[in-house]
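1. need a 3D model of the sequence below.
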Amino acid sequence: MKKLLTTICALVPLIGTVKAQEFTPTQIQQVKQVTELALDSDLSWQLLESLTSEVGPRLPGSENDKKAVEWAKQQFEQLGFDKVWLEPATFPNWRRYRESGTIITPSKQPLHLTALGNSIGTPKEGLTAPVVMFETLDELIAAPKGSLENKIAFVNYRMNRHIDGNGYGPAVRARNTGAIEAAKKGAIAYMMRSVSTSHHRFAHTGNSRYKDGVSKIPNTAIANPDADQIERLLNAGHAVSVNINLQTEDLGEGTSYNVIAEITGSDAPQQYVLIGGHLDSWDLGTGALDDGAGVALTMAAATHIKQIARPKRSIRVVLFAAEELGLWGAKAYFKQHADKLDNIVAAAESDFGADVVYGFESSVSANSLPVVRAIAEQLAPLDIKYVRANNAHGGPDLIPLRQATNAPIFALHQDGTDYFDYHHTADDTLDKVDPDKLKQNTAAYAVFAMMAANAKTTLTGKNP
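-> From the prediction side, this is the model:
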C-alpha cells in the first residue's frame, strides 16, 4: 500500500504538468478574456436580429434564401474574417403556397394544419375522407393491406418533453415515412399529430419522404389541440371526416450555397476547428431558434476570438444550406472536402435553439481527453458540466462527417426542454430568444473553439 501511495504521489505532479503543457498561461488568460468579451457583447443578438428581421424566413431556394446567403457573406466580410467564400449545394426545390383544413363531421370545425416538406398538393378544392386513427407508426404499418382505401390515415403519437430532446427521434419516424406506410395500405392522404411538445394551436412542419414504387399522397401535420379534438371525437364513437387542402409545388432541382468564413491560424493554417449552424429555415416563422441563433452565435464566437488573439489553427465557420430539406448543404460540403477531412481538428454545430448550454461532451481518442478536460475546466464558470461519456454526436449537419470519418466531434448540449414547443412553427420568432442566454452560448463556443485551435495536442477522433 505504501508503495502504491508513493507511486500515485509521484504521478500527481506529472499529471498536472501534462495538463499545463497543453495551454500556456497566456493562452488561459486569453480564454478568460474571450469569455468576458462574449458575455459583455451584443454582437450575437445584433446578428440574429438582423437576420430574422431584415431577411426573415429562409426556405431553401426562395428569394429570402438568396438574400440570406448575401447577408451572411457581407456580415463575414464586415466582421473582418480572413477568407469568405461560397460553395454550391443542390437540393429538391419545394414550395408551400396555401393550406387549410376543416373537420366536416360530426360538426364543421376549423383544423389547424400545415403541409410537411416535400408533400404533394391536393386538388384545388382539397380532398375529403374519413379518418382512421393509429397511436403509433408501427400500428399503421401493421394495418392490413387495403384497409385504408379512400381514407385518411392519422398517426396520433405524442412526443415526450426532455432537456435533451430525446423524444424527437421516435416521434419524427412518423413524419419521415408515415405517408409511405399509409399509401401502402390504400390511404388517399396522411395526417399526423405535430412532432411537438406544445399545447398551443400551431402546426409543426418538417421534412418528409416518398418512396419509389409507392403512390405519393398529401402529407400533413395538425396542431396538437386539434389532434386531441379528433381523438376525443373518435373515442366517443363518432365517424370523423376531414377536408385537407394543400397547395404545394415541386420545382425540381434548386441551388443554394454554403457560406464559409475563416480565421487563418498562425502555426497550422491547414488544420481547422469547424463551428456553425444552418442558414436556411422553414417558411412559417422567421427561423430565430432554428437556426438563426446557431448562425449568429457561431459567427460572433469566432469574431470574439479574432478580437483577442489569432489562434494557432484556423477557425472555420460554416453556415450550411438546405438543412431542413435533407442536410443537402452538409452533404455537399463534406463531399467537396472529402480528401481533407483529416484537417478538421474539432467540429461542433449549434442547432438546438438558444437556451443555455448545460453540458459539454466529446467524441475523441483517448490521448485527446486531457485537452477535453482542460476545455471543460474553462467552461465550468459558465455553469456547463463535463459529460464524460465521450459519445457526442454533434448537430445534424455533422452527420455526413461522422459517416465519412472518425473526426473529433463535440456537443455543447443546450437545454431543449421547451425547444419543441416552437420548433418548425409560425411561433419560431425573435421574441423567443433570451439575449443573456444567447451570450452564454456565444461564450461557450468561443472558449471551445479557441482552446481546440490552440491545444498543443492535435485533437483526433475515436478509433473506429
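
2. please count neighbours and contacts with C-alpha atoms only from this point.
-> Noted.

3. what ranges do the helices span in the stretch 151-300 of the chain?
-> 168-184, 224-235, 293-308 (DSSP state H, counting those that start in this stretch).

4. let's see this one next to it:
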Amino acid sequence: MRLAMLLLSACLLCACPRPALSGSGDAAALDTAASLRERALADTTAWRVVESLTTEIGPRLAGSEADARAVAWAQAKFRELGYDRVWTEPVTFPRWERRGESAQVLGAHAQPLVVTALGGSPGGTVEAEIVRFDSLEALQAAPAGSLQGRIAFVDHAMPRARDGSGYGKGGAIRSRGPSEAIRKGAVGFLMRSASTSPQRVANTGITRFDDGLEPVPAAALSLPDADQLARLLQRGPVRVRLALDCGWDGEYTSHNVIGEITGRDAPQEVVLLGAHLDSWDLGTGAIDDASGIGITMAAGHLIGQLPQRPRRTIRVVAFANEEQGLLGGREYARRHAADVANHVIAVESDFGAGRIYGFNTSGGDAPAVARIAGALAPLGIAHLPGKGGPGPDISPLAAVGGAWAWLGQDGTRYFDLHHNADDTLDKIDPADLAQNLAAYAVFAWMAAESDAGFGSAPKPANDADE
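-> Below you'll find the predicted structure:
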C-alpha cells in the first residue's frame, strides 16, 4: 500500500504546473505545501485514527455510553498527535435511544421486513393497512383524513449523484413525512430509505414532529423491502405490523473536543477544520464521520510536525451530536460568535472518504484563493467557483459571518453506506483517504500562511438569523 501511495504521489506532483508566485513568502509556503502533499499521500495517520475510533469505540450514538468514551478518546488522540492545546466545550441535548425494532407483512403473504426506526421516533406497535405514495408532494396532496387508521408509505427512489444532490428529497421525506402523514390521519409512517444501497439494510436519520401533533412510530425500509411492498400492493391491500421500542429519555451533556496547533505570528487567528464525532448506531460510523475525524486530526498533526509552525493557528473541532440537528456546530457558533472575525476560514469533512475533486470558498482575496487552488491542483482537485457550501457543522458559524471553504468529495457511493449497518471500516479506500488528508493539510497550511483574509466578519443579528 505504501509503494502505491508513493507512486501516486509522484504522478500527481508532476501533473500540474507550479502556480504563479507573488513573493518569497508565497514561494516558501508553496514549497512546504508540495512537501506536505508528498508526505500526506504516503502517510497512514488518518487511517490509523479512523481504525482506532471505529474499533475501540464503534458506533457512537449521541447520548450513549459510547458517546462519553468517544469524547475521552478524542482528547487522548489529540494529545497523542502532538496538539499544543486540547479542551472540551459542553453541548447539552435531549437523549434518544433505540432498543428494538421489527416489521412484518400480515395475512396471506406474511413475511418479515427489514426496517429501522427513524431517530426521534416514539416507540409503539401499530397494525394497519399501508397506503403508498411516490413522493412527499403526493402525500401532501392527499385529502385530509384519507389516511385515518392507516400507515403512510412514501416510496421515493433516490438517485446517485457525485455531489449527493439526490439526498435533498430523501432527507425531506424523512424529516417532514411523518408530520404530513399524521395530518392526514395516519397511525404510522414508513419510507423507502434515503439510500442508494442495493443491500438489505435500512438507513436511519433524524426526523421531526411539528408542534401540536401526536408523534407516531416512524421507520425506514431497506430498498429491497420497499420494492417488495410495492409489488405486494400490486396484488391487493397490504397490512403491516410495525413495532418500535425507542424514544426520548431525558437530557445528556456531551462535548465538542478541540485541538490546536498554535500559530507562530497570529495565534489569535484560526483556520478551522471540522468533522463530527458522533454517529448513528447501526454501523461503526466509518464514513460518517470517523473518516472526517481521521482526515482533520491527521492534517493538523502533519502541519504540527513541520519545522516551522503555521503563521495562524490550526484548530480542529470534533463536533458533538451532528446527527440529531447540528447541535455541536450550533453550540460552537453560539459560543464563538463574538470572535467570528478571527475565524479566518473553516472547512469540514463530513461526506465520507471518496476522492476530493473540487475546491471553492465563500470569497476572500482572489490571489490567495488562486494560490490555494494551485497548490491543490496536483491532487486532481479543480477550482469550481459557485459550487459547494459550508459543511453541516460549519453552517451555523457561516450564518454568523464566518468564511468557509469546500473540498468536494466524490459521493457517488456515499449513500450506499450513510446511516446504515454497512458503514464500517472495510468500506474506506486507504489511498482515497490519503488524498483527502493531503488536500486538507495543503489547504490548511496555505490558508494559515496567507497574509490575506477570506471575508469573515460579524453579520448583523437580523442577517445571521436568516
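
5. follow-up on the earlier one: nearest to Phe23 of structure 1, out of the helices of the stretch 151-300 of structure 1?
-> With CA to CA as the measure, helix 293-308 is the member of these nearest Phe23 of structure 1 (15.6 Å).

6. in the closest one, what's buried?
-> 293-306 (16 or more other CA atoms under 10 Å).

7. what's the mean gap between whichever helix or strand comes after that helix and the aligned bit of structure 2?
-> Next along the chain after helix 293-308 of structure 1, taking DSSP states H and E as the criterion, comes strand 313-320. Superposing on structure 2 and averaging over aligned pairs (mean CA distance after the TM-score superposition for structure 1), strand 313-320 of structure 1 comes out at 0.4 Å.

8. show me what strand 313-320 of structure 1 is packed up against.
-> With contacts defined as 3 or more CA pairs under 8 Å, 6 or more residues apart in numbering; DSSP states H and E, strand 313-320 of structure 1 has these neighbours: strand 241-263, strand 268-278, helix 293-308, helix 435-454.

9. can we see that at 6 Å?
-> In this structure, strand 313-320 of structure 1 packs against strand 241-263, strand 268-278, with contacts taken as 3 or more CA pairs under 6 Å, 6 or more residues apart in numbering; DSSP states H and E.

10. can you check which of those gets nearest to Thr90 of structure 1?
-> It is, among these and with distance given as CA to CA, strand 241-263, at 4.4 Å.

11. the closest one corresponds to what range in structure 2?
-> Per TM-score structural alignment, the counterpart of strand 241-263 of structure 1 in structure 2 is residues 239-261.

12. what residues sit buried inside that stretch?
-> Within stretch 239-261 of structure 2, the residues scored as buried using 16+ other CA under 10 Å are 239-247, 253-261.

13. repeat for stretch 104-122 of structure 1
-> For stretch 104-122 of structure 1, by 16+ other CA under 10 Å, it's 104-105, 111-122.

14. and those residues as JSON lines, adding distance to Ala143 of structure 1?
-> Formatted as JSON lines, the buried residues of stretch 104-122 of structure 1 follow (distance: CA to CA, whole Å):
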{"residue": "Ile104", "distance to Ala143 of structure 1": "25"}
{"residue": "Thr105", "distance to Ala143 of structure 1": "24"}
{"residue": "Leu111", "distance to Ala143 of structure 1": "26"}
{"residue": "His112", "distance to Ala143 of structure 1": "27"}
{"residue": "Leu113", "distance to Ala143 of structure 1": "25"}
{"residue": "Thr114", "distance to Ala143 of structure 1": "25"}
{"residue": "Ala115", "distance to Ala143 of structure 1": "24"}
{"residue": "Leu116", "distance to Ala143 of structure 1": "23"}
{"residue": "Gly117", "distance to Ala143 of structure 1": "25"}
{"residue": "Asn118", "distance to Ala143 of structure 1": "25"}
{"residue": "Ser119", "distance to Ala143 of structure 1": "23"}
{"residue": "Ile120", "distance to Ala143 of structure 1": "24"}
{"residue": "Gly121", "distance to Ala143 of structure 1": "25"}
{"residue": "Thr122", "distance to Ala143 of structure 1": "24"}
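
15. which two in those residues are spaced the farthest apart?
-> Greatest spatial distance among the buried residues of stretch 104-122 of structure 1 (CA to CA): Thr105 and Asn118, at 28.5 Å.

16. show the end-to-end separation of stretch 214-232 of structure 2, please.
-> Start to finish, the residues bounding stretch 214-232 of structure 2 are 30 Å apart (CA to CA, to the nearest Å).

17. centre of the chain to that stretch, how far?
-> 25 Å (CA atoms, centre = their mean, to the nearest Å).

18. list the buried ones in that stretch?
-> Buried residues in stretch 214-232 of structure 2 (16+ other CA under 10 Å): 215-226, 229.

19. buried sites along the helix or strand encompassing Thr128 of structure 1?
-> Using DSSP H and E, Thr128 of structure 1 falls within strand 127-134. Buried residues in strand 127-134 of structure 1, defined by neighbour count with 16+ other CA under 10 Å: Leu127, Thr128, Ala129, Pro130, Val131, Val132, Met133, Phe134.

20. same check, this time on stretch 180-187 of structure 1
-> Buried, per 16+ other CA under 10 Å, within stretch 180-187 of structure 1: Ile180, Glu181, Ala182, Ala183, Lys184, Lys185, Gly186, Ala187.

21. can you lay out the residues you listed as a markdown table showing distance to Asp397 of structure 1?
-> Putting the buried residues of stretch 180-187 of structure 1 into a markdown table (distance: CA to CA, whole Å) gives the following:
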| residue | distance to Asp397 of structure 1 |
| --- | --- |
| Ile180 | 25 |
| Glu181 | 27 |
| Ala182 | 29 |
| Ala183 | 30 |
| Lys184 | 31 |
| Lys185 | 34 |
| Gly186 | 35 |
| Ala187 | 33 |
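
22. great, nothing more from me.
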